[in-house]
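Colleague: have a look; sequence and predicted model below, questions after that.
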Amino acid sequence: MAKANQEIERKMAAVGPGDAPMSSLLANPNDWTEQMVVRHIVELGSGSDAESTSALGLYEQGTPSPNWLVQEGMGRIVESLSSGVRVVLNTRVSEIEQLSGGVKVVTSSGDIRALHCVVTVSTGVLRSEAIRFKLGLENATLSALDALPMGHFNKVVMEFDAPMQGFAPGDWLGAGKNFQPQKALAFLINPFSSNLVIALAGGAYGQQLSSMPAKDAENEAMSQLEDCLGTLRGRKLVRSITTDWSTNPLFNGGYAYLRTNGGDARKALAGGGTDRVHFAGEATAIDFAQTCGGAYLTGMNTAERIDAVL
């Protein structure tokens, strides 16, 4: 695995100036080590499919490290950042219009007028045209959105009656020689000394798990877990839950990925607004792309630019 990882990373570094899909880096599609490395980098790392993901973009994106789990949940971090800020929930935005000297945002709770508007919704929402931009978006912005579709990354979280034996808290488990490229899963075992096993799935398979009935998703994850372990050693499943990022209209996916030959789409989207309407969020991040941290940094940078002209 380590040797295959070094070889794939070498090939990623050698891509350019043209681009190539990540799947093209597989010298032998039947080599489970290479398949597992590529699928972990792409499907399980970026939520996309190796056949359509930019190798050049992933290489330039680099690693999101440090990328830590949060025992209380990532939502607690977001909540902590909102201290002192008025936050209104359950309010859908349907239209954004630039006016002379400001903007008008049409919402389900009435119109909001402001000097500037920062748009941080996912590219899945933007591509679905759930929000209308009154004056339209420029072709460069539309092209950037076309190059940055949403990847699919979902989890089946399973709670057992006791921790899995033989694992340290937070250990990772993979299928090894039984790895199925089209059904790539990775298991996080006993995080924070809990009784949880979390199955992570990305790309088309991640989207499939999110869309199927919860019991079917649970059965898929349990089947692969038992294949990996051979036996659960008497552990009993208590309950499970599957994330719905792919089917939730507020997201339409996990996070944005760069298509092959997508070029500087992230930068283009970041600069694709107007002097009053600005785009930010993880899809526009260069550092820590596809992370909450990257989204936060783009918001701070955008706010600082706005502040400089006020």
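Modeller: Alright, I've got the coordinates. Residues are numbered from 1 along each chain as shown.

Colleague: contacts, neighbours, all on C-alpha from now
Modeller: Will do.

Colleague: which residues of the stretch 201-310 of the chain fall in strands?
Modeller: Secondary structure of the stretch 201-310 of the chain (DSSP state E, counting those that start in this stretch): strands located at 237-242, 255-256, 277-279.

Colleague: ranking the ones you listed by burial, who's on top?
Modeller: Stretch with highest mean neighbour count among the strands of the stretch 201-310 of the chain: strand 255-256 (a mean of 27; mean count of other CA atoms under 10 Å).

Colleague: contacts for that one, please.
Modeller: If you take CA atoms under 8 Å, 6 or more residues apart in numbering as the criterion, strand 255-256 is touched by 46-47, 122-124, 148-153, 282-283, 290.

Colleague: how about stretch 207-216?
Modeller: 152-154, 201, 217, 241-247, 253.

Colleague: returning to that earlier point: now the strands of the stretch 201-310 of the chain as TSV including distance to residue 116?
Modeller: Converted to TSV, these look like this (distance: least, CA to CA, whole Å):
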stretch	distance to residue 116
strand 237-242	37
strand 255-256	24
strand 277-279	6
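
Colleague: give the ChimeraX command for selecting the buried subset of the contacts of stretch 207-216.
Modeller: To isolate the buried members of the contacts of stretch 207-216 in ChimeraX, using 16 or more other CA atoms under 10 Å:
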select :152,153,154,201,217,242,243,244,245,246,253
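
Colleague: CSV for the contacts of stretch 207-216, including distance to residue 277?
Modeller: Shown next, in CSV, are these (distance: CA to CA, whole Å):
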residue, distance to residue 277
152, 28
153, 29
154, 31
201, 35
217, 40
241, 38
242, 35
243, 32
244, 30
245, 26
246, 27
247, 28
253, 24
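
Colleague: restricted to helices, list the contacts of stretch 207-216.
Modeller: residue 217 (DSSP state H).

Colleague: list just the nearest of the contacts of stretch 207-216 to residue 63.
Modeller: For these, the residue nearest residue 63 by CA to CA is residue 153; the value is 17.3 Å.

Colleague: am I right that that closest one is in contact with residue 254?
Modeller: Yes. Applying CA atoms under 8 Å, one finds residue 153 in contact with residue 254, separated by 5.1 Å.

Colleague: second one coming, line it up with the first:
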Amino acid sequence: MTEFDTIVIGAGMSGTTSARMLADAGQRVVVLEARDRIGGRMHSDRSAGFPVDRGASWIHGIDGSPLWELVQALAIPTWEYTVGSFQAGGRPIENFDGDGRPLDAAETAQWVSDVAAADAALAEEIAASSPGDTYLDVTERALDRSGFAPERIDEIREFFRHRVEEQCGAWIGDLDAHGLDEDAIDGDEVIFPRGYDELPRRIGAGLDIRLEHVVTAVSRSANGVTVSTAQGDFTAERVIVTVPLGVLKADRIAFDPALPDDVTGPIDRLGMGVFNKIFLQFPERFWNAESYVLRALGEAGEHWHSWYDVSAVSGIPTLLTFAAGPFGRRMQALPDEEVVADVVTALRRLYGDAVGEPVAHWITHWGDDAFSIGSYSHLALGSSHHDHDALAGPVDGVLHFAGEATWGDEPATVGAAYYSGHRAAERILGRPVDLAAFAAGITAREQQTAAG
């Protein structure tokens, strides 16, 4: 007899979700997590006395979102912060032109209008694109027909490039023309003042989660599956693999028998992007208190281009900026002090001597993280939206995959991780799992624990 009904590899959002649903259904479940914490790419660093979300930060669009419904059911506080999808307008943004000069209200309105016009043309070019076209190809075609002056085209070109970097962690020329098709935002976006990893930690509370258990091999046979770690082997009837796509692409887990082409094909074709965060705290605020974002356009924003005001989390003036795609890979190889100095130099080009020396900083290195090897998946040239869902399996009825890379509707999001974990649990149980009842079960357990 096997030790467990189901082994779940990974204690991130998808892993804790599937494990909790299966355990609630009466299954014997164990979660094997390589890290020394729950959450995976949801990593809220509280070492400074307040949360710094080194990993996921946003729910991108709360309208009709089951993830948002879970957050509300668990009474987790959120703050509206509707710019995480890299918008040109919609919220107060301090824009600067290619020379670092602030745009006035009329210029800002023109800029937002220009992006809207270019996006409309871009949608037409994407619809008319052919297999093999990159996102760079279709954006250039849209800009060619825009009729804008060269300097305006340059600014929108940079905007498109940076949007791909922030949304996908990839170079615009490596993204398929349809790579942002699923990037629709319905409703406001929100962030989490108590830290986003509150979600997987509360979902996972009380589960049998073995931390610092690095899985090296998964073997399947007529008798079930065996999962190997340095702490020993675990046997079960089936397994759910929720490790990030970067780990699968790097062959960090040996599968015996080898995975079929239906799964290895998507693993090979899909891309894994790099998206790193740089948080800087300053002694004083030098930007407008009402601004959501500070944004350098064109040449001034070639590298560092957008800074997000997240001061409300700590009560200390704090800006968050990003290094993504090839730029992110270069930056994560540098000492933190060099990165901070480079960001401050870029800010001083916009604000001059008003920019003080940072009093604290946090910098991520997701591309070097052994347990993710990147930040999130994207539609690389040659891949399709079908690849995301095909990656989920199952294989031989016993091997399932979950995680943001396995959900085609909105990959690269926490929502995708949540929904894919739900799907894996439903497939194993052979019946629907009601999400409202799932949330109610979490709160009921918490109340019982609090009552002693």
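Modeller: All right, it came through fine. Everything quoted here is computed from the prediction, not taken from an experiment.

Colleague: overlap in contacts, residue 153 and residue 254 of structure 1.
Modeller: Joint contacts of residue 153 of structure 1 and residue 254 (CA under 8 Å, 6+ apart) are 47, 245, 246.

Colleague: which stretch among the strands of the stretch 201-310 of structure 1 comes nearest residue 4 of structure 1?
Modeller: Of all these, strand 255-256 sits nearest to residue 4 of structure 1, with 26.4 Å by CA to CA.

Colleague: give me the mean deviation of the closest one from structure 2.
Modeller: By mean CA distance after the TM-score superposition for structure 1, the fitted strand 255-256 of structure 1 averages 0.6 Å away from its aligned residues in structure 2.

Colleague: quick check: residue 418 of structure 2 touching residue 13?
Modeller: Yes. Assessed by CA under 8 Å, residue 418 of structure 2 is found in contact with residue 13 at 5.8 Å.

Colleague: what about the two, which has more around it?
Modeller: residue 13 (31 against 25; other CA atoms under 10 Å).

Colleague: what's the burial count for the aligned residue in structure 1 for residue 309 of structure 2?
Modeller: Here residue 309 of structure 2 is matched to residue 189 in structure 1, going by TM-score structural alignment. As a burial measure, residue 189 of structure 1 scores 24 neighbours (other CA under 10 Å).

Colleague: ok, the nearest residue to residue 189 of structure 1 once chain neighbours are set aside - how many residues close by?
Modeller: Distance criterion CA to CA, 6 or more residues apart in numbering; nearest residue to residue 189 of structure 1, sequence neighbours excluded, is residue 197 at 4.8 Å. Residue 197 of structure 1 is flanked by 27 other residues according to other CA under 10 Å.

Colleague: between residue 418 and residue 13 of structure 2, what contacts are shared?
Modeller: Counting by CA under 8 Å, 6+ apart, the residues touching both residue 418 of structure 2 and residue 13 are residue 403.

Colleague: now do the SS call for residue 137 of structure 2.
Modeller: Classification of residue 137 of structure 2 using DSSP: H, G, I helix; E, B strand; the rest coil returns helix.

Colleague: okay, it and residue 184 of structure 2: tell me how far apart.
Modeller: Separation of residue 137 of structure 2 from residue 184 of structure 2 (CA to CA, to the nearest Å): 21 Å.

Colleague: and residue 319 of structure 2, by the same measure?
Modeller: Residue 319 of structure 2 is 26 Å from residue 184 of structure 2, by CA to CA.

Colleague: and residue 357 of structure 2, by the same measure?
Modeller: From residue 357 of structure 2 over to residue 184 of structure 2 the distance is 38 Å, taken as CA to CA.

Colleague: looking at the two, which is more packed in?
Modeller: Ranked by neighbour count (other CA under 10 Å), residue 357 of structure 2 and residue 184 place residue 357 first, with 15 against 12.

Colleague: was I right to think the more buried one contacts residue 282?
Modeller: Yes. The pair residue 357 of structure 2 / residue 282 is scored as a contact, 6.5 Å apart, by CA under 8 Å.

Colleague: aligned to residue 298 of structure 1, what sits in structure 2?
Modeller: Checking TM-score structural alignment: residue 298 of structure 1 goes with residue 420.

Colleague: my error: substitute residue 32 of structure 1 in the last question.
Modeller: In structure 2, residue 32 of structure 1 lands on residue 154 (TM-score structural alignment).

Colleague: still on that earlier bit, out of the shared contacts of residue 153 and residue 254 of structure 1, who's nearest residue 272 of structure 1?
Modeller: The closest of these, once distances to residue 272 of structure 1 are taken by CA to CA, is residue 47, at 24.3 Å.

Colleague: which residues are in contact with the residue nearest to residue 194 of structure 1 when sequence neighbours are not counted?
Modeller: Closest residue to residue 194 of structure 1 in three dimensions, ignoring its sequence neighbours and counting by CA to CA, 6+ apart: residue 163, at 6.5 Å. Neighbour list for residue 163 of structure 1: 190, 193, 194, 195, 196 [criterion: CA under 8 Å, 6+ apart].
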